[in-house]
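J.: Let me see the structure of the following:
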Amino acid sequence: MCGLFGIFGVEEAANYTYFGLYSLQHRGQESAGIAVYDGETIREWKALGLVSEVFNEEILKALKGKVAIGHVRYSTTGSSIVQNAQPFCVSFAKKKIAIAHNGNLVNAYQIRCSLEEEGHIFQTTMDSEVIIHLVVRNLKKGLVEAIAETMKKIKGAYSVLLLYDDTLVAFRDPWGFRPLCLGIINGGYVIASETCAFDLIGAQYLREVAPGEILVITQEGPKSYFPFKKEKFPKSHCVFEFIYFARPDSHIFGKTVYPVRKQLGKNLYKECPLEADFVMPFPDSGTYAAIGYSQASGIPLEFGMIRNHYIGRTFIQPSQRLRDLSVKMKLNPVKELIKNREIIIVDDSLVRGTTSKNRFRGIKELGPKKVHFLLSCPPIRFPCFFGIDFPSRSELIAAKHSVEEIRKFLDIDTLYYLSIEGLVDALGDLRNKLCLACFTGEYPIEVDFSFKKDIAEA
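T.: Sure, this is the predicted structure:
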């Protein structure tokens, strides 16, 4: 996962990009960057850290221009080092081009090896650099044709922004794995991974960048190109965007996230009706499904775990050691609320199991009567190759253990996963347009299970 933001034709484009990235911080906390075309060249600033840590007023003042792209990173290919921060900018023939990419390519290693044999030199270990090499290689055919040729070679999930002189380009894989939205603001145009970025800056949502679309924005306005036949690529929107990643106030893939998450909780009650003193979420990821379960069941909703909002999302910390540490810092139970009570705890998913194990250990020490744990998605049994950082089955607790074994491992009274049918029911007319590979093992694209995170070492 990563967050993308681009803006065209607006004064102080870097400042708007800063606020847009701030809204998308949940999509990546490892690094942040902005690239701006100042009328003559592309200037950039990026570093490891959160948006608020990477930028200040002085830096933003130096990034003058009306066209900009920005990126917040959560690494799925390439290690978490400053060289892999984006936007990634390259110079060639006295020109510059910058790229920001959300997603994951399944054939990046093969393409990289082929390009290196031809003499291409890579500066990073990201799959995103493969995209920029292919685009530059074909630029003599024109920008749109260069991107079309690139899209025909790469496979996987990609929502991409390119900045080339004063031209802003957005393009998206034909399966539509990752969201990308188009809006307007002050006579200009804005593109973002999620519509919550539009809300903050006062932009008006127009539509999604369509799967397989190349959207080119110049002084003449936006123009769309479609290099693929749409019927060849069944839509495969990432269902995990609705379960966990996207902000609940965002509108993606034609739906607002909040009511979908609440419906997941209601469907949980249909499948697993329980009685208890109260329902509580593991905040913030389980909050909206817990609301749905509470409303459907009539059982009161309480917040038995209080979140420290100055701590990042534990799931996207790059190492298990950091995840374990941040678990203790992130949530603290309300002791008097839990003691001698029967409680239903709702969360969005269970990936490795170690975070939940630590949380339940702390809860059990407070003396509840019973603890029931309900999850608003099915068991995650297969790795994701399209932008979520669990590429190995060995990391997935449900790939190795039955539900009953996991319940015993967590030391709780009940463990229930929402069924796949209950999940897709909450998505309504999207039910046949979703990627469910992490639950079913049925991938929309052929994948290589020997995939490694760092393609330079694959």
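J.: rest of the way, CA atoms for contacts and neighbours
T.: Noted.
J.: could you pull out the strands for the stretch 251-400 of the chain?
T.: Listed in chain order, the strands found in the stretch 251-400 of the chain under DSSP state E, counting those that start in this stretch are 251-252, 255-256, 278-281, 305-307, 331-333, 342-347, 370-375.
J.: May I see these organised as a markdown table, with mean neighbour count and distance to Glu213 added?
T.: Formatted as a markdown table, the strands of the stretch 251-400 of the chain follow (neighbours: other Cα atoms under 10 Å; distance: least, Cα to Cα, whole Å):
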| stretch | mean neighbour count | distance to Glu213 |
| --- | --- | --- |
| strand 251-252 | 22 | 16 |
| strand 255-256 | 16 | 20 |
| strand 278-281 | 24 | 39 |
| strand 305-307 | 18 | 40 |
| strand 331-333 | 17 | 42 |
| strand 342-347 | 24 | 35 |
| strand 370-375 | 22 | 35 |
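J.: Serialize these to a markdown table and add fields for distance to Tyr109.
T.: Shown next, in a markdown table, are these (distance: least, Cα to Cα, whole Å):
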| stretch | distance to Tyr109 |
| --- | --- |
| strand 251-252 | 30 |
| strand 255-256 | 34 |
| strand 278-281 | 40 |
| strand 305-307 | 40 |
| strand 331-333 | 39 |
| strand 342-347 | 35 |
| strand 370-375 | 35 |
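J.: now the other sequence, so there's something to compare against:
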Amino acid sequence: MEELKHECGVAMIRLLKPLEYYQKKYGTWMYALNKLYLLMEKQHNRGQEGAGLACVKLQANPGEEYMFRERALGSGAITEIFGNIQNYFKEAPSDRLSDVNFAKCCLPFAGEVYMGHLRYSTTGKSGITYVHPFLRRNNWRAKNLALCGNFNMTNVDEIFTKITTIGQHPRKYSDTYIMLEQVGHRLDREVERLYRECEDEGLQGMEITHQIEEKIDLSNVLKTSTKEWDGGYVVCGITGSGEAFAVRDPWGIRPAFWYMDDEIAVLASERPVIQTAFNVPAESIKELKPGEAAIWNKAGKMRLTQINTPKNIKPCSFERIYFSRGSDIDIYKERKRLGEKLVDPILKTINYDIEHTVFSFIPNTAEVAFYGLLEGFDNYLNEQKVKRIEELGHKPNHDELEKILSMRIRSEKVAIKDIKLRTFIAEGNSRNDLAAHVYDITYGSLKPYEDNLVVIDDSIVRGTTLKQSIIGILDRLHPKKIIIVSSSPQVRYPDYYGIDMARMNEFIAFRAAIELLKEREMRDVIERAYNKAKEQVNVEKEKMVNYVKDIYAPFTDEEISEKMVELLTPKGTKAKVEIVYQHIEGLHEACPNHKGDWYFTGDYPTPGGVKLVNQAFIDYIEQVYQF
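T.: Have a look, this model is predicted:
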């Protein structure tokens, strides 16, 4: 319902055969380029603010370009960058375009190593200079570096201070540029170390270059450059000499999957995109483990290396609930289970009146959870049918059986996402009036003033769309009661690992808790939490405590949900409105292997997350209150 921006998607391809092989087998040396396009398009959901790709030619003579990059802004960036690349090829005579030797010699992006990126900004920084991949140039092939990633760092300030004190000067104050400088600096040191070794062995000239490119060890580079990173990340890189890598954070927050056969190696942020692009089964695709790196050397040989020791493993559950494509076999099952887990609380809310309840969902991401919800209610209804038949106490006649067996779960597509409204109208009232029409309704889909309407969504974070559009438009159907159901728990805390929710006042749950504290004359709870957060500002982040939890501690989930309803129900709404949330236990049962729940519980996997949530709370209080 509420579009959340997510920090990016990545795709990498490493050809393991000469270009001639793909020309002969697949009819084009552009095989990898075409597959990269598929991988990026299939991950379009992960980034629509920009896209970019980088390519390395393994065989290029001195004076010839060997590392290429193309970037673009906007939701059509993928089409634009691949269109620009094709424009380079249009200049070539048609009969030469299928000539592999000509392509390798004369055409840009005719390489063997590719890396693509899709960007969603969660920092507010925009423009082409912030679109990945980032490049670090050097006259030595092995020192050239292109970097991209799906990440967000929580300790940029600390790293920036550290690297500038040793004389480095990043071009921009952003996590990507700082990471580029860190990895690039260690890459330089590794090349220089090998150079000295080669000289000691008596090698000269190009012998040294070849030896460096054959012996360079990126695991050394990654171990020394990533050890202080605090955040969720999958960072990918390629060097000018053809080395390639992808490294995952030691908490396993952000995901990455890889596949390799005798022709190709590929890595992406999501498993089903590899399945689709290469028509391979799920079991042949492996997940990069927490703290692990996949590294390909210049010859294409791969090795998996543990770069950082796995820590408090907390894979992001929002990946399963919302961000990743539901076509993944495991995610599909998990989202259905999330729906099933909501049967009991919904039954209580509708007073077990199945006969007068219509079930629906908010398109489009809640659809799978909706199917799970229906299955759960079908199972419940079957149990009720058996009980009623047993309660008859005699051999039932046809009419009695028909009455019981005709009981059905009523489901309708009540809400339809009609258009994506543009925000060119700045005046408040007109803008809100337009927002009310983002969704349309199916008139006649329920009995006015008799039926309850249960509508499931995957998450309720800010509540803006509920207040401006959903509740008001559903009320036009004249239901007796509107029950908004979230397949995820209450989002109470900011995320600092790549999801666009970082300020306390954005969360309807937080606003509800603050209102309850004020109403019940408990402002002292706010003041104490603020003072405790303030007192630990200069404490080491590893020793910090999340004192924002104190704001929620006095209340049950149900009390906070009730206050949300008050805050979000538009004036003039005739139906009674209730909100039902998934419980944390239900989330963990549905997604047992993805326990990252800090946005729900406040249990951050890294010290940097704890530090930032306290600072966000301090900032909020100092803007709103005077203590």
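J.: what's the TM-score here?
T.: For these two chains in superposition, a TM-score of 0.88 is obtained (TM-score structural alignment, normalised by the length of structure 1); 435 aligned residues with a Cα RMSD of 2.6 Å.
J.: To Ala296 of structure 1, which of the strands of the stretch 251-400 of structure 1 lies closest?
T.: strand 278-281 (11.2 Å; Cα to Cα).
J.: in structure 2, what residues pair with the closest one?
T.: The aligned range for strand 278-281 of structure 1 in structure 2 is 358-361, by TM-score structural alignment.
J.: The matching stretch vs structure 1, average distance?
T.: Stretch 358-361 of structure 2, aligned to structure 1 and superposed, deviates on average by 1.2 Å (mean Cα distance after the TM-score superposition for structure 1).
J.: Hmm, Tyr22 and Gly28 of structure 1 touching each other?
T.: No: counting by Cα atoms under 8 Å, Gly28 of structure 1 does not reach Tyr22; the two are 10.4 Å apart.
J.: Contacts only, for Ser360 of structure 2.
T.: Phe370, Ser411, Glu412, Lys413, Val414, Ala415, Leu453, Val454, Val455, Ile456 (Cα atoms under 8 Å, 6 or more residues apart in numbering).
J.: Leaving out the residues flanking it, which one is nearest to it?
T.: Spatially, and ignoring its direct neighbours in sequence, Ser360 of structure 2 is nearest to Val455 (4.8 Å; Cα to Cα, 6 or more residues apart in numbering).
J.: Aligned to that neighbour, what sits in structure 1?
T.: So, by TM-score structural alignment, Val455 of structure 2 is matched to Ile345.
J.: what residues are up against that match?
T.: By Cα under 8 Å, 6+ apart, the neighbours of Ile345 of structure 1 are Val279, Met280, Pro281, Phe282, Ala290, Val371, His372, Phe373, Leu374.
J.: Pick out the most distant pair among those residues.
T.: Counting by Cα to Cα, the most remote pair of these is Ala290 and Val371, 14.6 Å apart.
J.: Need the outlier residue of structure 1, farthest from its centre.
T.: Most distant residue from the mean C-alpha position of structure 1: Asn340, 38.7 Å away (Cα atoms, centre = their mean).
J.: Look up how far Val82 of structure 1 lies from it.
T.: The gap separating Asn340 of structure 1 from Val82 of structure 1 is 49 Å, by Cα to Cα, to the nearest Å.
J.: Residue in structure 1 paired with Val525 of structure 2?
T.: For Val525 of structure 2, there is no aligned position in structure 1, judged by TM-score structural alignment.
J.: Now Val525 of structure 2: which helix or strand?
T.: Using DSSP states H and E, Val525 of structure 2 sits within helix 523-535.
J.: Just to check, Leu97 of structure 2 is in contact with Ala103?
T.: Yes: the criterion here is Cα under 8 Å, and Leu97 of structure 2 meets it with Ala103 at 6.8 Å.
J.: neighbour-wise, which of the two wins?
T.: Between Leu97 of structure 2 and Ala103, counting by other Cα atoms under 10 Å, Ala103 is the more crowded of the two (20 against 17).
J.: tell me the contacts of the more buried one?
T.: Applying Cα under 8 Å, 6+ apart to Ala103 of structure 2 gives the contacts Arg96, Leu97, Ala110.
J.: which residues touch the second one?
T.: Residues touching Leu97 of structure 2, when contacts are defined by Cα under 8 Å, 6+ apart, comprise Phe89, Ala103.
J.: Quick one: map it onto structure 1.
T.: Checking with TM-score structural alignment, Leu97 of structure 2 has no match.
J.: got the contact list for the residue lying closest to Val221 of structure 2 once chain neighbours are set aside?
T.: In space, and not counting its chain neighbours, Val221 of structure 2 is closest to Arg186: 5.2 Å by Cα to Cα, 6+ apart. Counting by Cα under 8 Å, 6+ apart, Arg186 of structure 2 touches Val221, Leu222, Thr224, Ser225.
J.: Now find how far off-centre stretch 278-297 of structure 1 is within its chain.
T.: Distance of stretch 278-297 of structure 1 from the chain centroid (Cα atoms, centre = their mean, to the nearest Å) equals 22 Å.
J.: Stretch 30-38 of structure 2 now?
T.: Relative to the chain's own centre, stretch 30-38 of structure 2 is displaced by 23 Å; criterion: Cα atoms, centre = their mean.
J.: So between Gly28 and Tyr22 of structure 1, which is more surrounded?
T.: It is Gly28, of Gly28 of structure 1 and Tyr22, that has more neighbours when counted by other Cα under 10 Å, with 25 against 18.
J.: so what corresponds to that one in structure 2?
T.: In structure 2, the residue paired with Gly28 of structure 1 is Gly47, using TM-score structural alignment.
J.: Against Ala265 of structure 2, how distant is its match?
T.: In terms of Cα to Cα, Gly47 of structure 2 sits 23 Å off from Ala265 of structure 2.
J.: any idea what Pro222 of structure 1 aligns with in structure 2?
T.: Superposed on structure 2 with TM-score structural alignment, Pro222 of structure 1 falls opposite Met302.
J.: what's the closest non-adjacent residue to its match?
T.: Of all residues not flanking Met302 of structure 2 in the chain, Trp296 sits nearest, at 4.4 Å (Cα to Cα, 6+ apart).
J.: Please report the distance of the one you found from Ala513 of structure 2.
T.: According to Cα to Cα, Trp296 of structure 2 stands 50 Å off from Ala513 of structure 2.
J.: just Met153 of structure 2 next, same as before
T.: Going from Met153 of structure 2 to Ala513 of structure 2 by Cα to Cα gives 28 Å.
J.: circling back to that earlier point, next SSE after the helix holding Val525 of structure 2?
T.: Sequence order places helix 549-552 as the next helix or strand after helix 523-535 of structure 2, per DSSP H and E.
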